[in-house]
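Q: Quick one: sequence and predicted model below, then my questions.
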Amino acid sequence: MHDTPSRRPLSHSVLEATKALLLVAVAFTCFGVLGPCGAILNYSVCCYTKHDMARLDLHHLEGAFKLYARRTGRLPPAGNLAVLVDAGVLETMAVDPWNNPYLFTVDGRQVKLWSHGADGRQGGEGQDEDVARTFEVDLPPR
């Protein structure tokens, strides 16, 4: 006997085709909605200014100062961030986005960190504007 291949009813094929078209429509809708969101997120990440990056660096350096104080019971003397590298708190010497070292002063428990901006000199406007962060560090009791 000769077997004939089984055939699916036409309604089943139409149903499968409809499912496939629906899936394609959903995919295009998702790409249409999420595509611009991805572009916006990518734009916001790639378009940080150097001043924004310096502010972020200063925030991270604040954490390094607090860790140093927790480990040693004191703040580093004002001057060079190499003290934090020597203590193992920073892996490398931190420099600002203009490739200048960050500066800091210590007054009691208060630390002021700053960058002099693009020109490397105090003051200025625009790209030359200074970026600073001041914070207090809780020192452990002695």
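A: Looks like it arrived, so ask away. Numbers count the residues shown, from 1 in each chain.

Q: Please make it C-alpha for all contacts and neighbour counts, starting now.
A: Will do.

Q: Which residue ranges of the protein form helices?
A: For the chain, the helices defined by DSSP state H occupy 10-46, 50-72, 82-86.

Q: ok, and here's another one to check against it:
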Amino acid sequence: MRVPSKPAGFTLLEMLVVLVIIGLIASLVGPRLFSRVDSSKIQVAETQVRLLRGAVETFRLEVGRIPTAEEGLAVLYSAPADERARARWRGPYLDEAVPADPWGNPYRYSVPGRDGLPFAIYSLGADGQVGGEGNDADIGFLPPQ
């Protein structure tokens, strides 16, 4: 009579070796992937700022002025309170309400902008603070200093 043999399996040592190898690979690849995520957020913010600038320029062409600082970017999606501007408003100029920046903060809008621009649209970057470098740098058409 034959005794059935034990089913083949992995030993604890083999499992630990595999886990160490996976950990080493993750430690080498992980930082590269996360740096790509940060740079892609910067690119998304730059693209959104350009789209918002285009919407402000379209508003300016149709209404005859840029949005006031009090109206902000919300006027690109909702008609202005001013009756004269409301009569010329042909919006909405955005498909949906003004998006948040990739870090979850609202885009900033101010009048005037830097270097002779009539307005500023910008994100404060990853840190949400004025200034900064790298991922924390302000992105967009900035206000005067």
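A: Noted; the coordinates are in hand. Everything numeric in this text was worked out from a predicted model, so none of it was measured.

Q: And the TM-score between them?
A: Overall, the chain-to-chain superposition scores 0.55 on the TM-score scale (TM-score structural alignment, normalised by the length of structure 1); 89 aligned residues with a C-alpha RMSD of 2.2 Å.

Q: ok, back up a step: distance to Ala132 of structure 1 added to the helices of structure 1, as a markdown table?
A: Converted to a markdown table, the helices of structure 1 look like this (distance: least, C-alpha to C-alpha, whole Å):
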| stretch | distance to Ala132 of structure 1 |
| --- | --- |
| helix 10-46 | 22 |
| helix 50-72 | 7 |
| helix 82-86 | 19 |
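
Q: of all those helices, which lies closest to Thr92 of structure 1?
A: Counting by C-alpha to C-alpha, Thr92 of structure 1 lies closest to helix 82-86 out of the helices of structure 1; the figure is 6.1 Å.

Q: tell me what the closest one is packed against?
A: helix 50-72 (3 or more C-alpha pairs under 8 Å, 6 or more residues apart in numbering; DSSP states H and E).

Q: For the helix it packs on, which outside residues touch it?
A: Taking C-alpha atoms under 8 Å, 6 or more residues apart in numbering as the criterion, the residues outside helix 50-72 of structure 1 that touch it are 74-76, 84, 87, 89-90, 96-98, 113-115, 117, 127, 131-133, 135, 137-140.

Q: Of all the helices of structure 1, which one comes closest to Tyr102 of structure 1?
A: Minimum separation from Tyr102 of structure 1 across the helices of structure 1 (C-alpha to C-alpha) falls at helix 50-72, 8.4 Å.

Q: For the closest one, give me the average deviation versus structure 2.
A: Per the superposition on structure 2, helix 50-72 of structure 1 and its aligned residues are separated by 0.8 Å on average (mean C-alpha distance after the TM-score superposition for structure 1).

Q: Mind listing what's buried along that helix?
A: Of the residues in helix 50-72 of structure 1, those buried by neighbour count under the rule 16 or more other C-alpha atoms under 10 Å are 51, 54-55, 57-59, 61-62, 64-69.

Q: Figure out which of the helices of structure 1 is closest to Gln122 of structure 1.
A: In terms of C-alpha to C-alpha, the element of these nearest to Gln122 of structure 1 is helix 50-72, at 14.7 Å.
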